[in-house]
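Novice: When you get a sec, could you give me coordinates for this:
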Amino acid sequence: MQRFFVPSELVAGDEGLLPEDVGHHLSRVLRLSPGEELLLFDGEGAACRARLLAIGPRGAEVRVLERWRETEHGLPIHLIQSLPKVDKLELVLQKGTELGITVFSPVLSERCVSQPTDTRQSKRHQRWTKIVREAARQCRRPLLPRLNDIRSLAVALDSCTEPLRLMLWEEESRPLAEVLPPKPPSAVALLVGPEGGFSLREAELARSAGFLPVRLGPRILRSETAGFAVASILQYLYGDLGAPAA
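Specialist: Here you go, the predicted model:
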């Protein structure tokens, strides 16, 4: 059954029109016919099963048949990612969503190659939101990860609330295995640097914010790869990666 994210009022109502982009996908790409059923999610836990009534000039009309609430059982991971080149962040958002990351915080650090203007930030955020939404739909996540606006590293660190905070830094770092607790943490913040890595000043700033510098081994991973590697490990140890099917 096809799945889509839609506004919350549509999931809560009895009948309504699907968003234009969803209707276009139904009619032009999937070529669904009236009478077929869909799964609709608002991205915050509300879900419903709906029947497609009609596809016409007004759009795609559906009737809600059944409602329920959805939850996720993976480890909540907040990825604080120093802004890499534009196409690389798109990969981070797509694959990070698939790996169960719950919050994305792109940040500007000293050695970031990309330094977007305010106008470009707004346009990029719209595109990034679409990438996250489509990745969540494709991998069948019922909840949408939160995508924060681009912020400075200092602001992102100051607003961090996760109890376990890890900074991937190849200098003066302990192996990841040495700092992971035996019991699952309630949430993890994962700080990843840009292509040129963190400066000493930034590393000290992160330390003062409670982040533990860790390394993954003898190989230096790319900025867009490092977060995937650690997220996979964390979800396997503490989350739902590899869990038996429900």
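Novice: Could you use CA atoms for every contact and neighbour count after this?
Specialist: Fine.
Novice: Longest helix of this structure, counting residues only.
Specialist: Secondary structure of the chain per DSSP state H: the longest helix is helix 118-138.
Novice: just checking, what packs against the helix or strand following that one?
Specialist: Using DSSP states H and E, the helix or strand that directly follows helix 118-138 along the chain is strand 146-147. When contacts are defined as 3 or more CA pairs under 8 Å, 6 or more residues apart in numbering; DSSP states H and E, strand 146-147 sits against strand 103-108.
Novice: Sequence B follows; please return its structure for comparison with A:
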Amino acid sequence: MHRFYLPPDECLKDPPRLSERESHHALNVLRVRPRDRVVVLNGAGDELLCEVLNAERRALTLRIVQKNAIPPLPYQVTLVQAVARGKAMELIVQKATELGAHRIVPILSERTVAQVDAEAVPDKVEKWVASTVEALKQCGSAWLPRVEAPLTAQAFLARGDRFDLTFIASLQNEARHPREHFESFRSERERSPESVCVWVGPEGDFTPAEINAVRAAGALPITLGPLVLRSETAAIYSLSVINYELQSKRGQNGHLK
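Specialist: Predicted coordinates for the structure are as follows:
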């Protein structure tokens, strides 16, 4: 069944209508017609089974047949990602959505190749959010991650956000596999972490000063293997491993199995 996105406030309208862009895709690409049933996701936990009432050129009119409230994951993962250039950042945002990231924080590192001018920030964020929407429809998640405006590592650290575990992808010899940190946390707390943050650097990695600042704030260095990965590969690898660890040992209410 085809999936579409409609913001929460638009879902409350009677009747709800898809945007012009979504309607065009539905009518001209997917060939949706009246009486067809489609799934609408609002990115805030609702999955709506809808019937197409009217297939107009600029607005597909719907009738909600059934509403399913999908609970969020029992944990939240924040990706603090140095802005990658070109399509790489869109790929990172897309895959982070598919892998269940709760929040994506783009970082302007001193070594970031793709610097973002203040005037270009709204357009960049809009493009990244569009990537999360496309990924949402593809994977069927009911929850959109929050994509923040780019900021420096120092500015993010100054906010003092707290997490059960914070990692930084590292090539340092002392970096450990994420599993070791998860096992230590579970052993000490007798529960799985509920909030995890992972920092992924740009091409050439974060500067030594940035790494020291992140580690001074409590981040634990993790290894992603013996090879040097592209920034986008490192982000996907990190989120995949973190998700596996969070899901594999979790029982009801976040307690260990």
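Novice: Next, the TM-score between them, please.
Specialist: In this superposition the chains share a TM-score of 0.91, using TM-score structural alignment, normalised by the length of structure 1; 242 aligned residues with a CA RMSD of 2.1 Å.
Novice: which residues sit against the longest helix of structure 1?
Specialist: 3-5, 90, 93-95, 97-98, 142-145, 147, 149-150 (CA atoms under 8 Å, 6 or more residues apart in numbering).
Novice: Pick the one among the residues you listed closest to residue 70 of structure 1.
Specialist: residue 142 (6.3 Å; CA to CA).
Novice: Hmm, that closest one is touching residue 73, no?
Specialist: No. Residue 142 of structure 1 is beyond contact range of residue 73, at 10.9 Å (criterion: CA atoms under 8 Å).
Novice: So for the two, which residue has more residues nearby?
Specialist: Legend: neighbour count by other CA atoms under 10 Å for residue 142 of structure 1 and residue 73, higher for residue 142 (23 against 12).
Novice: Now do the contacts for the more buried one.
Specialist: 41, 43-45, 47, 70-72, 136.
Novice: do residue 84 of structure 2 as well
Specialist: So, once contact is read as CA under 8 Å, 6+ apart, residue 84 of structure 2 ends up touching 112-114, 202-203, 231-232.
Novice: can we see that at 10 Å?
Specialist: Going by CA atoms under 10 Å, 6 or more residues apart in numbering, residue 84 of structure 2 touches 90-92, 106-108, 112-115, 201-203, 230-232.
Novice: can you give me the helices for structure 1?
Specialist: With DSSP H as the criterion, structure 1 has helices spanning 8-12, 20-24, 86-98, 118-138, 153-158, 176-179, 200-208, 223-238.
Novice: Just send these back as JSON lines, with mean neighbour count and distance to residue 60 of structure 1 too.
Specialist: Below are those laid out as JSON lines (neighbours: other CA atoms under 10 Å; distance: least, CA to CA, whole Å):
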{"stretch": "helix 8-12", "mean neighbour count": "17", "distance to residue 60 of structure 1": "12"}
{"stretch": "helix 20-24", "mean neighbour count": "15", "distance to residue 60 of structure 1": "5"}
{"stretch": "helix 86-98", "mean neighbour count": "19", "distance to residue 60 of structure 1": "27"}
{"stretch": "helix 118-138", "mean neighbour count": "16", "distance to residue 60 of structure 1": "19"}
{"stretch": "helix 153-158", "mean neighbour count": "17", "distance to residue 60 of structure 1": "41"}
{"stretch": "helix 176-179", "mean neighbour count": "12", "distance to residue 60 of structure 1": "50"}
{"stretch": "helix 200-208", "mean neighbour count": "15", "distance to residue 60 of structure 1": "49"}
{"stretch": "helix 223-238", "mean neighbour count": "19", "distance to residue 60 of structure 1": "37"}
